[in-house]
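Enquirer: Turn this into a structure:
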Amino acid sequence: MAIPRGLKTAETVRHDVSLLTEQDVYFFKEGTHTKLYHKLGAHLISVEGVKGTYFALWVPNAERVSVIGDFNQWNSETHALKQRPDSSGIWEGFIPGVSPGTRYKYRIVSKYRNYQIDKGDPFAFFWEAPPQTASRVWSLDYEWGDGEWMARRHQANSLDAPLAIYEVHLGSWQRVPEEDNRSLTYREMAEKLAEYVKDMGFTHVELLPVTEHPFYGSWGYQTTGYFAPTARYGTPQDFMYLVDHLHQNGIGVILDWVPSHFPNDAHGLTYFDGTYLFEHADPKKGFHREWSSYIFNYDRHEVRAFLMSSALFWLEQYHIDGIRVDAVSSILYLDYGRQEGEWIPNEYGGRENLAAICFLRELNEAAYGAYPDIQTIAEESTAWPMVSRPSYVGGLGFGMKWNMGWMHDTLDYFSKDSIFRKYHHDQLTFSIWYAFSENFVLALSHDEVVYGKGSLFGRMSGDEWQKFANLRVLFGYMYGHPGKKLLFMGGEFAQGREWNHDQSLDWHLLQNPPHQGVQRWVSNLNHFYRAEPALYEQDFVTAGFEWIDCHAWEESIISFIRKDKTGKDMILVVCNFTPVLRTNYRIGVPRGGDWREALNSDSELYGGVGHGNFGGVEAVPFPAHGRANSLMLTVPPLSVLFFKNQQLI
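Expert: Modelled structure (predicted):
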């Protein structure tokens, strides 16, 4: 409703209405409140039969706070909030007539430096579509249809379940060229993405941050709205529909989430109440030069509660199945991205951020405590110990961790001409030495196809045929190697150019047989992987893996066994990383019987030449590689072979 200018505050704002209890304030100040989104922000309620919106904002250093918006012609004189008398620093008030969709901001007048500014709501459920910057009053009512998925997702998210994750940037997966190259909406994406992911055999999608962000080119990693999906593609309910539809098709949803830093946009969190409220005052602790963004102050209890509430918000309100925490290394280390003298040591003189360590442990304890059937995943690029171990044994408490070492070594190896690969054989074999020290995800992510790195296809060595063959080997090797799997969109069909967030993927490439072949290979890998417990049940324990031969460096061949929990099924993986055909190549195996050739990346189906083993090989009692039985194989050039042996019990 429109309020005439000059109407007294007392007549337009009720200050005797509050959603906050003394217990809420206690837990907020303690830093353990994990559901602040039910209390702070803008909430549509009815008071004595009068509909309106209750506003609550944490601004402890404010002199005056007003709500401005469509309903009062952005006039800061008519709707002032009142500070609570409990030293919480929270200002609140109920404004009748403010309805869903209303645009609003907070006019904050600071106690210091005559500073005043208009800020968006840190707890807003919805924002204007960028480049506009106002928050919007919104309800999160939605009728979910994913009850069956939610009841059984503990199985899909289990550490001994197959996880094949398709990483997606919503704005550039597909676009509509005939409509000014616009991105798909959440609802358009729901139908298309679910069908594609299901057909390809991926188990989960991981979405680059959907949290509201002002700069599209940040891909969502410079967040201003920690409780709102970006309005670029639709409403909160539209995003719920996307998650719901994926769930109804048996597909899990993981969100990238960024508690490490936030941008310096004026309407966002920076210098919020005329003081460094969410960030540190000292730039040696509070500013990332590399990203031109601010670092959260994890020492402040209220900031930790804000961040933990954000994570749990997506798990509760949007039925999200997992949170991938971005840039964990930048959170853990005080000297991250800094030179000597540019950082402040902790109280013991070390470079570890002690408050951040506590925050991450508390975050994981809260997430798994409330939702034990989800997963939290860390992008942590150093050798920090026990990232994916429980906090009660000294770990950080994540469920899984990206294996950045495997990714770097593997891509570097594949970029080398095959004639030189024998001198770098350890880049393939070294990963097994630490493969079981954490619960690893093997990630070929968006980070590997940007900033001049080129596409995965472009990074493969050799001529065009070798590039396609190498890419198939890379994917086959990844699916055989212990660890869960993640592949960024476009890699599955050998996208030729580097990813560009302003363009659709090059789907037209699928008119060409070699690209079709790679896509078919990834699809078949996914379906085979999901059907074979030996490839996923024991990803994180040594009992699930056995080398056959890791020393054939002259031939650039490795071979190993994957095992299920029962010991009944075994999968033999043989990788040839050179364009040399190997015939009569003997491989020792743990037992006799028939070894069926289940997958062969050199099959003509995938764009290969067609060398193979006629569907399988019978083991003979001829010793090799320390085993009593062996196989005599044809190992195609630049290929991965999967053989299955099933013991009848």
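
Enquirer: all contacts plus neighbour counts: C-alpha atoms, from now on.
Expert: OK.

Enquirer: what's the burial count for the closest residue in space to N249 that isn't next to it in sequence?
Expert: Leaving out its chain neighbours, the residue that sits closest to N249 by C-alpha to C-alpha, 6 or more residues apart in numbering is A194, at 6.6 Å. A194 has 21 neighbouring residues, counting by other C-alpha atoms under 10 Å.

Enquirer: Beyond the helix or strand where A194 lies, next helix or strand please.
Expert: For A194, the host element (DSSP states H and E) is helix 186-200. Downstream of helix 186-200, the next assigned helix or strand under DSSP H and E is strand 204-207.

Enquirer: quick one: buried residues of the top helix by length along the chain?
Expert: Longest among the helix segments of the chain by residue count, using DSSP state H, is helix 513-531. By 16 or more other C-alpha atoms under 10 Å, the buried positions in helix 513-531 come out as 514-530.

Enquirer: here's the other one to compare against:
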Amino acid sequence: MKKIPLIEKDGWLAPHRGAIEATVTEYNDILDEITDSRDGLVHFAGNHHFFGLHPYSEGWVFREWAPNASAIFLIGDFCDWKPNKTYRLQQKDHGIWEIFLPKITFKHGDYFKLFVEWEFGSGFRLPAYARRVVQDPETLLFSAQVWHPEEPFIWTDKDFHPEIKHPLIYEAHVGMAQEDEKVGTYNEFTEKVLPRIKEAGYNVIQLMAVQEHPYYGSFGYHVSNFFAPSSRFGTPEELRNLVNKAHEMGMAVIMDIVHSHAVKNEEEGLSRFDGTLDQYFYPGGRGFHPAWDSRCFDYGKREVVAFLLSNCRYWIEEFHFDGYRFDGVTSMLYTHHGLEKAFTNYNDYFDGSQDRNALVYLMLANHLIHQLKPHAISIAEEMSGFPGVGAPPEDGGLGFDFRLSMGVPDFWIKLIKDHPDETWNMQALFHELSQHRPEERTISYAESHDQALVGDKTIIFRLADKEMYDFMSKETPNLIIDRAISLHKIIRLITLTTANGGYLNFMGNEFGHPEWIDFPREGNNWSYKYARRQWSLADDKKLKYEWLGSFDQAMVNLIVNEHLLDPLPAYLNLANETDKILVFNRGDFLMVFNFHPETSFPDYGIPVAPGKYKILLNSDNPEFGGFDRIDPDILYFTEPVGGNPNNGHQLKLYIPNRTGLILKKIPTPSIY
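Expert: This next block holds a predicted model:
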């Protein structure tokens, strides 16, 4: 029997060998089929070069896949937006439709649509491979737009080949990344936000809501046009420029890619594209997501797999993205989408509810992504803990580089909401923050955009609540705000320093952005008041937000410059439940936390390796809103416990209450 490394690493998977082997076999069979008959996976993922509108030497060619259609017409100004036999596509084999048109038919910037007919029906549609889609501000209707500028964008990032072992991710939404009450643009993000991210020390930018979506308030997760960068933020060239500038500044850019579902809109989306509900989506009820009011892709159809893989290739090749954060992976993995399902043991993962088609698709997608860009970053938004998410396909896994540690923010919310900090359990805290499956690396985070939305609360707001409105001036002391700032800093510090791979922060959360996210909608009278980021709060030297931003910047830059996440794993040195002291190490780095709300401890003994240590980061530093209770220049020397080296060594520290420290062991010159 052939060994499967995933099972070899985790013996508890042995009873489920059959299911894992079946998935691996199907993946290999499809890969072999693609390689043999379609000239390789990259070629198979080239639909965007064939379908859609493309210029050629004598004019234009347009192709579409619509097997149930009885007729398809291109419509636009050239035919007064009415079906005309001159612009009727010809039906080819395998449900493909095609038309060749003279050059004068289209010019750059023209608008067009499809009119599709089928038995007993017809309707306007946007091309499935449309590369630009624009909404009319008056009619609110969407049209495809010919996008073929005379001067192509010139990339200057050919020397950018990042190998980012530990992504420190700045999660951002272009539209709400500005202070004015409006929709922000790619250009504004490039000019105003990229320098902030660079200065803050993050090495990866994760862009949300890039794929076109008809409803702005969906946060970009109800995608209608998978190959079109959202035009509400600007032009494709302006998005390219954003990525190019980020690369010039040394930062990778990944995007949220939504292949877990699609918007159910029919005129601007893929639903009922050719008159059938199951062209791109599963037939029957399985094709509708019961919680998201959207459509579920049929990952068992070769045409759908080719569409989605082509989408993966498109954004990497056309916009130089460095990888993806795959949205809604848990929903893809199971026919029940993970809804109202508790995963308490391995039988719950292999109870017959797996969508093997989706598993194989994700394996193919990750294979393709890393074939196109070997140092690409792929991240799974996966909350069930499915075994093998972070293992290579050849080892029996799905091939993601990282899995989001979605349990970490849930843990922090429950801890802050349900338990006063004097009762926090140090052992449980360390366990929750450092646990992970043996085969995977994870992205840890204390909070993301999910916790900032209306209906939830950010960490700073849970800690400070209404006091934030009156006591964030440095001239107005307040004990509630003091507690909130202290805990905000050490919660983020311990989350980052326990990470088994990388870390994520949503824009503005690093400085404790005071207000939630609420996109314009009927319920708020279509207001943009909360769909923005108030950067001026962090820039104002009179406000305490500056302290939090400065601490985050110092923390992230230290992690990068010292390669602090390299030593694995994090080893627990001490967890004292009475004193609320938690200490752990990663190689030569020692992380010390005092979560006690009142008590500071002088000469606190910490078991460590012998040597001398220096403080690299201190959350009690006055620059970070601390109380300056520790001398930053002291070198700390270990001493034998009880004067006997056989009992081990200890480091005696003064540890103020609600303080986090990072120390580093300093090499001692050899006397030989």
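
Enquirer: And the helix holding A194 of the first structure against the second structure, how far off on average?
Expert: Helix 186-200 of the first structure, aligned to the second structure and superposed, deviates on average by 1.2 Å (mean C-alpha distance after the TM-score superposition for the first structure).

Enquirer: where exactly do the helices run in the stretch 251-400 of the second structure?
Expert: Secondary structure of the stretch 251-400 of the second structure (DSSP state H, counting those that start in this stretch): helices at 302-319, 329-333, 356-372.

Enquirer: after superposition, how close is the longest one to the first structure?
Expert: By mean C-alpha distance after the TM-score superposition for the first structure, the fitted helix 302-319 of the second structure averages 0.7 Å away from its aligned residues in the first structure.

Enquirer: can you give me the angle that helix makes with helix 356-372?
Expert: Taking axes from the mean of the first three to the mean of the last three C-alpha atoms, to 10 degrees, one finds helix 302-319 of the second structure and helix 356-372 inclined to each other by 30 degrees.

Enquirer: In helix 302-319 of the second structure, which of the residues would be classed as buried?
Expert: By 16+ other C-alpha under 10 Å, the buried positions in helix 302-319 of the second structure come out as 303-316, 319.

Enquirer: Over to the last one?
Expert: With burial defined by 16+ other C-alpha under 10 Å, the residues of helix 356-372 of the second structure counted as buried are 356-370.

Enquirer: What span of the first structure is it aligned with?
Expert: Aligning helix 356-372 of the second structure against the first structure (TM-score structural alignment) gives residues 354-370.

Enquirer: Average offset of that stretch relative to the second structure?
Expert: After superposition onto the second structure, stretch 354-370 of the first structure sits on average 0.8 Å from its aligned residues (mean C-alpha distance after the TM-score superposition for the first structure).

Enquirer: the helices in the stretch 451-600 of the second structure, which residues?
Expert: All helices of the stretch 451-600 of the second structure, identified by DSSP H, counting those that start in this stretch, fall at 459-464, 479-497, 535-539, 545-562.

Enquirer: now those helices in TSV, with distance to G46 of the second structure?
Expert: Formatted as TSV, those follow (distance: least, C-alpha to C-alpha, whole Å):
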stretch	distance to G46 of the second structure
helix 459-464	44
helix 479-497	39
helix 535-539	41
helix 545-562	37
